[in-house]
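Enquirer: how would this look folded up:
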Amino acid sequence: MHSPEPVPIMVRRLPHFEGLTLPEYATDGAAGMDVLSAEDVTLHPGERWPVATGLAVAIPHGYEIQVRPRSGLALKHGISVPNSPGTIDSDYRGELKVILINHGQAPFEVRRGDRIAQLVIAPVVRASWLKVEELDETKRGEGGFGSTGVVSIGDG
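Expert: Purely as a prediction, here's the structure:
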C-alpha cells in the first residue's frame, strides 16, 4: 500500500527549545510523533500542568494536530492528557503546550527532553446544520449511555 505524502507543517523553535529535537515518528508504522518537554515540572497526584514544548506551528487549513497520551506513561505512571485528544487548530500560532495530568499515586517528574505525548496530524471535516422536524428511525432510537448493553465473557 502506498503511504500518503507527508503534510508540511511550518514550525518555529522558541528560545527554550534550544538543544531539543523536533517531534518525530518512532517507527515507520507510527501514527503519532513523540513530542518532548521543554521544561522540568513535578506533577503531584491529581495535578494538571500545561507542559511547554518550545514549539509554535502553522498547521495547514483543513488539518489539525491531535495531542494524545503516551501509552507507556499512562500504564506505568497514570500520566495522561485530560482533554484527550487535545486539538491544535490550524489558526493557532502560540506555543504548543501539552496538558498533562497525574492520575497516579506518586509525584511524577517530567524532565526537559522527556517524551510527553504524541502528535497526530488529521484532516478536519466541517459540518453544516440542516434543521428538520423529524429524524429518521433507527433500531437504537433514543437509547443513550449504556443502552446498547454489555457483552460478558461466556455470553452467546
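Enquirer: all contacts plus neighbour counts: C-alpha atoms, from now on.
Expert: Fine.
Enquirer: and Gly72, how many neighbours?
Expert: 11 (other C-alpha atoms under 10 Å).
Enquirer: tell me which residues in the strand ranked longest in the chain are buried?
Expert: The longest strand of the chain (DSSP state E) is strand 48-58. For strand 48-58, burial by neighbour count (16 or more other C-alpha atoms under 10 Å) applies to 48-49, 51-58.
Enquirer: so which of these is the closest to Val110?
Expert: Val51 (8.8 Å; C-alpha to C-alpha).
Enquirer: wait, that closest one touches Leu100, no?
Expert: Yes: here Val51 reaches Leu100: they are 6.9 Å apart, a contact under C-alpha atoms under 8 Å.
Enquirer: tell me what the longest strand of the chain is packed against?
Expert: strand 10-13, strand 95-102 (3 or more C-alpha pairs under 8 Å, 6 or more residues apart in numbering; DSSP states H and E).
Enquirer: please provide the structure for the following sequence as well, for comparison with the first:
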Amino acid sequence: MPKSLFQEIIFTIIMVFFMVYALICYNMTLAIGDFTNAVMLNAFKELVIMGPIAMLLDMLVAGPLAKKFTFRIFTPAETKPIFIILSISVFSVIFMCPMMSLVATILFKGGLLQSEIVSIWIKTTILNFPMAFFWQLCFAGPVVRRIFTLIFGR
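Expert: Model (predicted):
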C-alpha cells in the first residue's frame, strides 16, 4: 500500500479517522445506552483529542510492531498480499486497542487518580476489542484501502 513516508502519513490519517471516530461513537453509545445523531456530532469533539494521539501511537508504536510481527510470520515475496494486509490489520488492532482504551480511560473515565483505573482500562479494552477488530477487518480497512488507491493508484 503506502510506498513513502508521505503516503504512510496520509493512509494513517484516513485510517485514524475511520477507526477512532467509529470507536468514539461506539463508546458514547455504550455510555448513554443509545446511538443518536447527538452521539455522531459529539464524537467529532473527542476526535480532535483522540485523533492526534492515535496518529502518534500508530506511527510510533503499533504500526512498526504490527509490521515487525507480520514479517516474522510472512515473507512478502512468497505470500499473497491479502495475508500481509490482514495480518498487519489484526496486529494493529491488537496493539492499538489496549493503548487507546488506556488513553480513553485516563481522559474520559476518571483519570489516573482513581483506585479502579486498571479494572476500568481492562473492561474498556474488552468492550472495544470486538468492535475494533470487526470494524477494521470488515469496514474501515477495505474502505480506507479503496480511498487510498483512488488517491494514489496502485
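Enquirer: got a TM-score for the pair?
Expert: The TM-score (TM-score structural alignment, normalised by the length of the second structure) is 0.23; 63 aligned residues with a C-alpha RMSD of 5.2 Å.
Enquirer: how much space is there between Leu5 of the second structure and Met96 of the second structure?
Expert: 20 Å (C-alpha to C-alpha, to the nearest Å).
Enquirer: show me which of those two is the more surrounded one.
Expert: More crowded of Leu5 of the second structure and Met96, by other C-alpha under 10 Å: Met96, with 22 against 9.
Enquirer: dump the helices and strands packed on strand 48-58 of the first structure to TSV, plus distance to Leu119 of the first structure and mean neighbour count.
Expert: Converted to TSV, these look like this (distance: least, C-alpha to C-alpha, whole Å; neighbours: other C-alpha atoms under 10 Å):
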stretch	distance to Leu119 of the first structure	mean neighbour count
strand 10-13	13	14
strand 95-102	10	21
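Enquirer: thinking again about what came up before, so the helix or strand that the longest strand of the first structure is followed by versus strand 95-102, what angle?
Expert: Moving toward the C-terminus from strand 48-58 of the first structure, the next helix or strand (DSSP states H and E) is strand 63-68. Between strand 63-68 of the first structure and strand 95-102, the angle comes out at 30 degrees (axes from the mean of the first three to the mean of the last three C-alpha atoms, to 10 degrees).
Enquirer: okay, the angle between the longest strand of the first structure and strand 63-68?
Expert: Angle of strand 48-58 of the first structure versus strand 63-68, following the same axes, to 10 degrees, is 150 degrees.
Enquirer: assumed Lys76 of the first structure was part of a helix.
Expert: Yes: checked against DSSP: H, G, I helix; E, B strand; the rest coil, Lys76 of the first structure lies within a helix.
Enquirer: report how many residues lie close to the closest residue to Tyr25 of the first structure other than its chain neighbours.
Expert: Sequence neighbours aside, Met33 is the residue nearest to Tyr25 of the first structure in space, at 4.4 Å (criterion: C-alpha to C-alpha, 6 or more residues apart in numbering). Neighbourhood size, Met33 of the first structure [other C-alpha under 10 Å]: 20.
Enquirer: in this structure Met33 of the first structure contacts Gln118, no?
Expert: Yes: look at Met33 of the first structure against Gln118 with C-alpha under 8 Å: they come within range, at 5.1 Å.
Enquirer: shared neighbours of the two, anything?
Expert: Counting by C-alpha atoms under 8 Å, 6 or more residues apart in numbering, Met33 of the first structure and Gln118 have no contacts in common.
Enquirer: the nearest residue to Arg48 of the first structure once chain neighbours are set aside and Arg13 of the first structure, how far apart?
Expert: Computed as C-alpha to C-alpha, 6+ apart, the closest residue to Arg48 of the first structure that is not its neighbour in sequence is Ile101, at 4.3 Å. Going from Ile101 of the first structure to Arg13 of the first structure by C-alpha to C-alpha gives 25 Å.
Enquirer: what sits against Pro52 of the second structure?
Expert: Contacts of Pro52 of the second structure by C-alpha under 8 Å, 6+ apart: none found.
Enquirer: next, it: secondary structure please.
Expert: Assignment for Pro52 of the second structure (three-state DSSP): helix.
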